[in-house]
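Visitor: sequence plus the predicted model coming up.
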Amino acid sequence: MTWLITGGAGFIGTHVVRALREAGEPVAVYDDLSTGDRSRVPADVPFVRGSTLDGELLRRTLADLSVRGVVHLAAKKQVAESVERPLFYYRENVRGLETLLEAVADSGVRAFLFSSSAAVYGVPDVPIVTEATPCAPINPYGETKLTGEWMVRAAGRAHGFATASMRYFNVAGAASPDLADHGVSNLVPMVFERLTQGVAPVVFGDDYDTEDGTCVRDFIHVADIASAHLAAARALLDREPGTDLTLNVGRGEGVSVREMIDLIGAVTGYGAGAAPAVAPRRAGDPARVVASAERIRAELGWSARYDVREMVVSAWEGWCLAHPGARRPATAAPA
């Protein structure tokens, strides 16, 4: 039983590869390396470089590697870019998924896990987001993820494989420094970059209806994301063909942007206690998005292990590995 992990050379993908391998699950990686890093894939893991738009290569890969389960992580994921290039996002995220599902339908795949997102909820007007909260995405990225969930569910029912859609909340941290997120589109590395350059981190709006006026989010360690995929993968193999799960992957606890910036300042020693720069609100940013983690606990017996400080500490170790000059200032107080 081999699990094919599309996007397995990316930030989340390499963590999923490691979690499944350490649990004894055979894995292979399929990635176009547009954003992934081949060096992060272990040398003994079968690797195929290719696009999810290449149906012939996908069919050959599924057959040659005797794939019986797929974890589909490959996708474009930048919200702002999706607004600027919606057709590109629909091609890569929707047509690419369609092509993959067509190949899967013709193979012996028994289980299919889809990487979805809390972006499917849009701007939820509830304190805690459950899987039953209405989905109303507000950007093309979120739209492609919701469309993907529908496609995966329908294909599984029609062609007889069990499916799950995993709705991630705000991913942070690293299982080890060599697997850290080097991009600067997520809050934690974005703040690292600004602090180490000697400029104030930016808060987009400080007048929300929250305790400190900044947005509240549910941050989840990437190692917890990976362990959730392991739990879901194993659960799907015991489920009837055509069954489907839709699961939030979060901690069920909210942390404000200002609280997170303060914590990052304390952990890194840069700018501890310094006031961030306040910029205007970004269109469509909800005041609060916090997951209910009850369903994934009930269905899989899974719950998050890591707290927010552990996320920041692990991410900072990875940032320092990649940026040797970004060490804790000598005058910093211990975190």
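Guide: On my side now, so go ahead. Nothing here was measured: the structure is a model prediction, and the numbers come from that model. Numbering: from 1, shown residues only.
Visitor: okay, CA-based contacts and neighbour counts for the rest of this
Guide: Will do.
Visitor: all strands for the stretch 51-200 of the chain, in order.
Guide: 67-72, 111-117, 162-168, 170-172 (DSSP state E, counting those that start in this stretch).
Visitor: next, the angle from the third one to strand 67-72.
Guide: If I follow you right, that is strand 162-168. If you take axes from the mean of the first three to the mean of the last three CA atoms, to 10 degrees, strand 162-168 sits at 30 degrees to strand 67-72.
Visitor: can you list the neighbours in contact with strand 162-168?
Guide: If you take CA atoms under 8 Å, 6 or more residues apart in numbering as the criterion, strand 162-168 is touched by 110-118, 149, 152-153, 156, 225, 232, 236-237, 239-250.
Visitor: try this one side by side with the last:
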Amino acid sequence: MAEETVLVTGGGGYIGSHCCKALRRAGYTPVAFDNFVTGWREAVRFGPLEEGDLSDRARLDEVFARWKPVAVMHFAALSQVGESIRDPGRYWRGNVSATLNLIEAATAAGCLDFVFSSTCATYGEQDGVVLDEDTMQAPINAYGASKRAIEDMLRDFSISACLRHTIFRYFNVAGADPDGEIGECHVPETHLIPLVLDAISGRRDAITIFGTDYKTPDGTCIRDYVHVCDLVDAHLAGLEWLRQGNSNRVFCLGTGQGFSVREVIEAASRVTGQPVPVLEGARREGDATQLVCGSTRARTELGWDPQRSVLEDMISDAWRWHQRGAYKN
């Protein structure tokens, strides 16, 4: 019997590639769909590649007809908050319009199970609270707004076309495949842990702390981190949730605790055994003091257990990958 296929948009990206590996291990054939604007061909190694853009409906129809996937796992997105403020049109086209194309192609092909990688940026500035699925959504930039719009689209298509969906909201993803096959690589890099590791390895002069006067124990911002392997485990559990006939559901993924910038830097120094060159800068506009989310629903209903989401483990796995060097498409 042939393996069932799952279409993974953004399958050459950081989270998408890890999801493809997890799908392969679970017995599916992951079909990576990517335009490689931010993804990497080198990361597509666990199943077939279909190169294309989500704005190309004909290409999507071709891929659905060829592979007949049982589900879509949608990771492809533009995700830089600052860029979304400067150029909101790019985010409404690249995230919302493109996803509408994908949803319409999926429903036309009868592929009605849809797992969506959303974001806690849909909540906007809600400082100092533990966010959950019932927290009011009030995005403050085009990135968060575009993801919120996609959530709304999924709701509407669940009514009109019986599209079943699970939605995952989360903050910072960290770590890498413990086997060292794939990892985190962005151009430009904007995520704290790889930036710290760049500073340790000499790829950048120093890491800058933006703001040291926040009302936190050490004066720096606090953020929630989830290991990428824990994250994709939740997405696979969300897929099985749908395939077992359960209803549409939203899940937040986080530890509910978070770590400060200084805590991340100090942990990286301990893990690598090397000092971290640090500069202190002014606050950045729009940075909240503390952003964390809970995961009670995911733990209870999906049985999600984020065992690798320990700061030292995330940094250790990332460091192992980091020492290999960047992808080269």
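Guide: Thanks, I have the structure now. These numbers come from a predicted model, not from an experiment.
Visitor: got the strands of the stretch 51-200 of structure 1 as TSV, with distance to D37 of structure 1 columns?
Guide: Output for those, formatted as TSV (distance: least, CA to CA, whole Å):
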stretch	distance to D37 of structure 1
strand 67-72	17
strand 111-117	19
strand 162-168	22
strand 170-172	18
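Visitor: which of the contacts of strand 162-168 of structure 1 are buried?
Guide: Using 16 or more other CA atoms under 10 Å as the burial test, the contacts of strand 162-168 of structure 1 include 110-118, 149, 152-153, 156, 225, 232, 236-237, 241-250 as buried.
Visitor: what's the local residue count around E56 of structure 1?
Guide: Neighbourhood size, E56 of structure 1 [other CA atoms under 10 Å]: 12.
Visitor: any idea how far V152 of structure 1 is from G8 of structure 1?
Guide: Distance of G8 of structure 1 to V152 of structure 1, computed by CA to CA, to the nearest Å: 19 Å.
Visitor: which residue in structure 2 lines up with T35 of structure 1?
Guide: Under the alignment by TM-score structural alignment, T35 of structure 1 pairs with T38 in structure 2.
Visitor: that match should be in a strand, yeah?
Guide: No. Assessed with DSSP: H, G, I helix; E, B strand; the rest coil, T38 of structure 2 is coil; it does not lie in a strand.
Visitor: mind listing what M190 of structure 1 touches?
Guide: 183-184, 201.
Visitor: same thing but at 7 Å, please
Guide: If you count contacts by CA atoms under 7 Å, 6 or more residues apart in numbering, M190 of structure 1 has them with V184.
Visitor: likewise for I209 of structure 2?
Guide: Applying CA under 7 Å, 6+ apart, we find I209 of structure 2 in contact with 279-281.
Visitor: 6 Å instead?
Guide: Residues counted as contacts of I209 of structure 2 (CA atoms under 6 Å, 6 or more residues apart in numbering) are 280-281.
Visitor: are we agreed that it is in a strand?
Guide: Yes. With three-state DSSP as the criterion, I209 of structure 2 is part of a strand.
Visitor: what does G245 of structure 2 correspond to in structure 1?
Guide: G245 of structure 2 maps onto R239 in structure 1, by TM-score structural alignment.
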